[in-house]
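How does the following fold in three dimensions:
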Amino acid sequence: MPRSISRVTSGTSHADGKPEAAAIDFSVRDNLEIVFDTFEQPRKVENLSDRGSVALVVV
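Predicted structure coming up:
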């Protein structure tokens, strides 16, 4: 069960190495797993699938 919902900026990199950032809503589960919801087609999904790295900025 999520314990909080907040806004975060996620940073990923595109195939050409250029950085990309997106504001997303997320929640943190009791086991500290971070969960976010998105459409299937955004670049962040492609970037995460292809490279598996992300930086998160929580304010």
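
can we go C-alpha only for contacts and neighbour counts from here?
Fine.

Buried residues, the helix or strand containing Thr12. List them.
Assigned by DSSP states H and E, Thr12 belongs to strand 2-13. For strand 2-13, the buried set under the neighbour-count rule, 16 or more other C-alpha atoms under 10 Å, comprises Val8, Ser10, Gly11, Thr12, Ser13.

and for that strand, what are the contacting residues?
When contacts are taken as C-alpha atoms under 8 Å, 6 or more residues apart in numbering, the neighbours of strand 2-13 outside the stretch itself are 19-30, 44, 47-48, 51, 53-59.

elements contacting the helix or strand that comes right after that strand?
Sequence order places strand 19-29 as the next helix or strand after strand 2-13, per DSSP H and E. Counting contacts by 3 or more C-alpha pairs under 8 Å, 6 or more residues apart in numbering; DSSP states H and E, strand 19-29 packs against strand 2-13, strand 34-36.

Proceed likewise with the subsequent sequence, for comparison:
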Amino acid sequence: MRITLGSGAATQVSSANSDQWYYWTDAWQQNEKKALKELNDGAYVEFDNINDALAWLNDPE
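Take a look at the predicted model:
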């Protein structure tokens, strides 16, 4: 399987992981870079337990 990226570059994805073609799209790669930057910048929330995490997720604010 061959995938052409938005930059015009092409990459080869083996048939073993061709079901993960989306990983190589520009949108996925841009979001991956954004997520790594947020992690490096400390822009995340840590929880001591699952109940605190669920409460945070369910908070409408």
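
quick one: TM-score?
Overlay of the two chains. TM-score (TM-score structural alignment, normalised by the length of the first structure): 0.30; 26 aligned residues with a C-alpha RMSD of 3.0 Å.

What's the ChimeraX syntax to select whichever of the contacts of strand 2-13 of the first structure are buried?
In ChimeraX, the members of these classed as buried (16+ other C-alpha under 10 Å) are selected with the following command:
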select :21,26,27,28,44,47
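
Please name the nearest non-neighbouring residue to Thr9 of the first structure.
Closest residue to Thr9 of the first structure apart from its sequence neighbours, by C-alpha to C-alpha, 6 or more residues apart in numbering: Ala23 at 4.3 Å.

Pull the contacting residues for that neighbour.
Ala23 of the first structure sits next to Arg7, Val8, Thr9, Ser10 when contact means C-alpha under 8 Å, 6+ apart.

how much space between the second one and Glu46 of the first structure?
In other words, Val8 of the first structure. For Val8 of the first structure, the distance to Glu46 of the first structure (C-alpha to C-alpha, to the nearest Å) stands at 18 Å.

returning to that earlier point: so of the buried residues of strand 2-13 of the first structure, which two are at opposite extremes in space?
Of all pairs drawn from the buried residues of strand 2-13 of the first structure, the one with the longest distance (C-alpha to C-alpha) is Val8 and Ser13, at 16.5 Å.

The second structure: helices as residue ranges?
Using DSSP state H, the helices of the second structure run over residues 26-41, 50-58.

Save those helices as CSV, and put in distance to Thr11 of the second structure and mean neighbour count too.
Output for the helices of the second structure, formatted as CSV (distance: least, C-alpha to C-alpha, whole Å; neighbours: other C-alpha atoms under 10 Å):
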stretch, distance to Thr11 of the second structure, mean neighbour count
helix 26-41, 12, 12
helix 50-58, 37, 11
